[in-house]
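K.L.:
I'll drop the sequence and a predicted model, then ask my questions.
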Amino acid sequence: MELGVGLLNDASQRGGPAYVTGTEGSGSWGASGGMGVAGSRRSPPHKQGDSILPIQGPWVGGWKRLLSGVGTTITALDQLWRQQNPQCPHPGPLEPALQTVEKSLTEWPVPKFVALFLPEFPIQPPQGQQQLKVLGFIAKGSFGTVLKVLHCGLGTLLAVKVVPKVEVLQQDSLRQCKEEVSIQRQIHHPFVSGLGGSWQGQRHLFTMYNYYSTDLYSLWATVGCFAESSVRLFGAELALGIGYLHDLGIVHRDLKMENILLDERGHLKLTDFGLSRHLSQGGRAYTICGTLQYMAPEVLRGGPYNHVADWWSLGILLFALAAGKFPLQAEKDHVAMLTRVTHCAYEVPASLSQGLSLLLQELLCHNPLQRLRYLYHFQAHPFFRGMAFDPELLQKQPVAFVLEARAALPAPEDTVLFQDFDCDLMSLPAHPCPA
């Protein structure tokens, strides 16, 4: 995965915050990451027979959720103690043992038995970690910070997403962290970002990616509306990337310009899987999440919805690229946004070609069953006539206007130096370093 200035930026500086509310269906999870402030979350009621810790207090809920997320039960902890301490008497009921860590809950590190259930984040940093030098931060958000890192041995820039373990507990997001890493490890596609590595320190979880300095939103804010030839190229690249994810059973759920980075040749990289999840064929999701201006009507209603919701988001994105503005302004919450989406018609600019107008109408179709949603629909569409849907051919030439426009973007500021990756991230300045 390639991270740049578009990921996890403060919501006031970008196109809109990620929005999360509601719950998933049985056996699924509700994400609360991405960008911006998460909405309300409701925990499902305990069924009869569920294991419930007999301890009360404001900190106990976090431990209950953490132990539930990693699949640990009180019985398993009891067995673990007896295996590791055969000569020592058992400390007695679990309640006093857990009470002793109440003070250190927000300080961490957690007991080692908890770390054992996070195989996605090895306890020891990867080999060569000592060659990584933290230069400064790229972006800050409600669910983590992205740091700019130099690999001293290779001389290359990397991006490292840092998530405090305290927030993982407070936001009940252990499953989300594990799901995000699991998804990124599956991905190998020219237009979708993959994972460079992950590990954990005493206070934080870390994921590492390739680094690019420009995102599509910054380019759009500088250039304004794009030529239809550029919209055609970016539409084909995104269609290939989204279709690839859907073939793997992954629904992105936060497709927007801020989550699309531009590589050194000006081609796209779809990134930020903080709200993504696996959804099996025929499966349905119910969590209201994403960015309000890009959310499909079925998502705003609270579901059921599936992978087709991503194609609506693509329609909003392509509309903004071609018209230089969003079809509808964002509202304060999903209820108001649903009312606006339902009762306001999109006015496609008359300056757009017939093929592009048709494409936008077919993507921004309120009925998901009639929405443009398969890759072969794009390949046969009049707007993409003559376009080769082949990643190697699409990447053969650099995107000239992107390279030219990049020179007009804001100049980089001075970086902020840190001693290590487990530093105090709360002391970061308010504005990120854009390069």
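P.N.:
Arrived safely. Here the structure is a predicted model, which means the values were calculated and not measured. Numbers count the residues shown, from 1 in each chain.

K.L.:
use CA for all of it now, contacts and neighbours both
P.N.:
Fine.

K.L.:
how about the contacts made by Val223?
P.N.:
Ala405 (C-alpha atoms under 8 Å, 6 or more residues apart in numbering).

K.L.:
run the last query once more with 10 Å
P.N.:
217, 321, 324, 401-402, 405-406, 408-409 (C-alpha atoms under 10 Å, 6 or more residues apart in numbering).

K.L.:
repeat for Pro297
P.N.:
Applying C-alpha under 10 Å, 6+ apart, the residues near Pro297 are 303, 305, 309, 312, 334, 337-339, 341-342, 364-368.

K.L.:
repeat that for Ser193.
P.N.:
1-3, 184-185, 187, 209-210, 241, 260-261, 268-273.

K.L.:
what about the residues you listed, which are in helices?
P.N.:
184-185, 241 (DSSP state H).

K.L.:
now tabulate these in JSON lines and tack on distance to Gly153.
P.N.:
Formatted as JSON lines, the ones in helices among the contacts of Ser193 follow (distance: C-alpha to C-alpha, whole Å):
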{"residue": "Gln184", "distance to Gly153": "25"}
{"residue": "Arg185", "distance to Gly153": "24"}
{"residue": "Gly241", "distance to Gly153": "32"}
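
K.L.:
next, format those as JSON lines and append neighbour count and distance to Lys64.
P.N.:
Compiled in JSON lines, those are given as follows (neighbours: other C-alpha atoms under 10 Å; distance: C-alpha to C-alpha, whole Å):
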{"residue": "Gln184", "neighbour count": "20", "distance to Lys64": "27"}
{"residue": "Arg185", "neighbour count": "16", "distance to Lys64": "28"}
{"residue": "Gly241", "neighbour count": "21", "distance to Lys64": "38"}
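
K.L.:
next one for the comparison:
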Amino acid sequence: VNSPPSVPRFQSLPEDILSKLADTLEETCYNDGDYIIRQGATGDTFFIISKGQLFLPFCCSEDVRTASVTAMGDVTCLVIDRESFKQLIGGLDDGSSKQYDSDEVKEKWKAEADFFSSVSLSDFKIICTLGIGGFSRVELVQLKNDRSRSFALKVLKKRHILDTSQQGHILSERRIMMEVHSPFIIRLYRTFRDSKYLYMLLEACLGGELWSLLRDRGSFDDSTTRFYTGCVIEALVFLHSRGIIYRDLKPENIILDHGGYAKLVDFGFAKKVGLGKKTWTFCGTPEYVAPEIILNKGHDSSADCWSLGILVFELLSGSPPFSGSDPMNTYNIILRGIDMVEFPKKITKSAANLIKRLCRENPSERLGNQKNGVKDIQKHKWFEGFNWEGLRQGTMDPPFIPTVDGPFDSSNFDYFPKDEEDPPPDEESDWDLEF
């Protein structure tokens, strides 16, 4: 939607609603003399004339059509059914309006920013390695002059980033993480750089990866899955209300803090697209990729709703619903749809209903992408009685409290040997000046 709509009813609509409406409208062509509306028919369809003229005796907006409408010459209409129209236009409070932070919270962030702006890389001592990724490793570090405080230091090799053309992703990750402040998203405090590496100083969450817990237990029950899914939903509410899509939801990117609460980590695929805008970058983990990404149709925050459905399935069953021998095979299985998947008996009826409604092929039909936004997911029967306020306040008991013996206990993570490789320095370039 690049220009203001010509339909008066739509001119006051926010851009994200207009974008969803544009996705849902179907083009229908009529020949001269064809009936578009028949007298006496039920008014279950909304028409927008995009080309041509109609013979319209008088207003026909009633529930039962009081006159027939016919095409005068060739006519093209954009058509939407009543239910879809109500879902999109019926209520514009999607539960994700911008949250304004209190002066007290802003003051806290400012003090925090002042503190971290005064520290340098040499103020930290490496304790051990917490994890290794494709482009980076994460070290547990100690602030030398305050031995009670630990952080996670993500170390990225500049040469590797340049060789794989990941500069844009890395800078986007930094930009997004510096602006998000949510208890359900890992904090990035500041960044450093030198000739060989980029460094991201992060909050240390020592409860371990959710993936490791799932691997050890095989699968989770409804209650456990609800808690972790609830944490993820709160993170997505925060991101989507700011026009940010996450695009890499999976158990490996969910980490537990020492109290057992879950947080999203790794924002390498996250993108600030703006409300209602789409993007066409192909990215994500194959088993979690939405069909519109595979088909290059453009995607928005509804791709995260799809991935949420995949996550619920994997947490409840131990493996994702779509999985092939290689990525192309997996994509073909995804395009067959969720209705072709046999659900294991351990997934209850209401959980299966939630998964299927999150994994609708048409993004505009997905739960979480309609008029009430993510609130529709929170109100689903599977979440009945769930203490959302307790989750937000951190007063709800988590299903699993990890054993963390102090700020330098890395026992909830796998063991990783030290990195012996000494990469070459970055050739003279200024792409990393933002760091």
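P.N.:
In hand now; what should we look at? Since the structure is predicted, the reported quantities are computational estimates derived from the model, not experimental observations.

K.L.:
helix/strand/coil for the aligned partner of Thr339 of structure 1 in structure 2?
P.N.:
Using TM-score structural alignment as the criterion, Thr339 of structure 1 maps onto Asn332 of structure 2. Under DSSP: H, G, I helix; E, B strand; the rest coil, Asn332 of structure 2 falls in the helix class.

K.L.:
Asn332 of structure 2 touches Met340, doesn't it?
P.N.:
No: Asn332 of structure 2 lies out of contact with Met340 (C-alpha atoms under 10 Å); the separation is 12.0 Å.

K.L.:
against structure 1, where does stretch 155-172 of structure 2 fall?
P.N.:
Against structure 1, stretch 155-172 of structure 2 falls on residues 162-179 (TM-score structural alignment).

K.L.:
can you point out the buried residues in the matching stretch?
P.N.:
Across stretch 162-179 of structure 1, burial judged by 16 or more other C-alpha atoms under 10 Å covers 162-179.

K.L.:
taking those one by one, which sit in helices?
P.N.:
165-170, 174-179.

K.L.:
give the contact list for Gln379 of structure 1.
P.N.:
By C-alpha under 10 Å, 6+ apart, the neighbours of Gln379 of structure 1 are 236, 239, 385-389.

K.L.:
these in helices, which ones?
P.N.:
236, 239.

K.L.:
out of the contacts of Gln379 of structure 1, what pair is the most spread apart?
P.N.:
Ala239 and Gly386 (15.4 Å; C-alpha to C-alpha).

K.L.:
neighbour count winner among these two?
P.N.:
Ala239 (23 against 10; other C-alpha atoms under 10 Å).

K.L.:
what's the counterpart of the more buried one in structure 2?
P.N.:
Match for Ala239 of structure 1 (TM-score structural alignment): Ile233.

K.L.:
excluding sequence neighbours, find me the nearest residue to that match.
P.N.:
Nearest non-adjacent residue to Ile233 of structure 2, counting by C-alpha to C-alpha, 6 or more residues apart in numbering: Val374, 7.5 Å away.

K.L.:
where's the one you found relative to Ala22 of structure 2, distance?
P.N.:
Using C-alpha to C-alpha, to the nearest Å, one obtains 20 Å as the distance from Val374 of structure 2 to Ala22 of structure 2.

K.L.:
compare the two and say which is more crowded by neighbours.
P.N.:
Val374 (21 against 14).

K.L.:
can you give me the strands for the stretch 51-200 of structure 1?
P.N.:
132-141, 144-151, 156-164, 197-200 (DSSP state E, counting those that start in this stretch).

K.L.:
out of the ones you listed, nearest to Thr75 of structure 1?
P.N.:
The closest of the strands of the stretch 51-200 of structure 1 to Thr75 of structure 1 is strand 197-200. By C-alpha to C-alpha, the value is 26.5 Å.

K.L.:
what's the closest one aligned against in structure 2?
P.N.:
With TM-score structural alignment as the criterion, strand 197-200 of structure 1 aligns to 190-193.

K.L.:
what's the mean distance for the matching stretch versus structure 1?
P.N.:
Per the superposition on structure 1, stretch 190-193 of structure 2 and its aligned residues are separated by 0.8 Å on average (mean C-alpha distance after the TM-score superposition for structure 1).

K.L.:
report the buried residues of that stretch.
P.N.:
190-191, 193.

K.L.:
cool, and stretch 61-74 of structure 1?
P.N.:
Buried-residue list, stretch 61-74 of structure 1, by 16+ other C-alpha under 10 Å: 61-67, 69-70.
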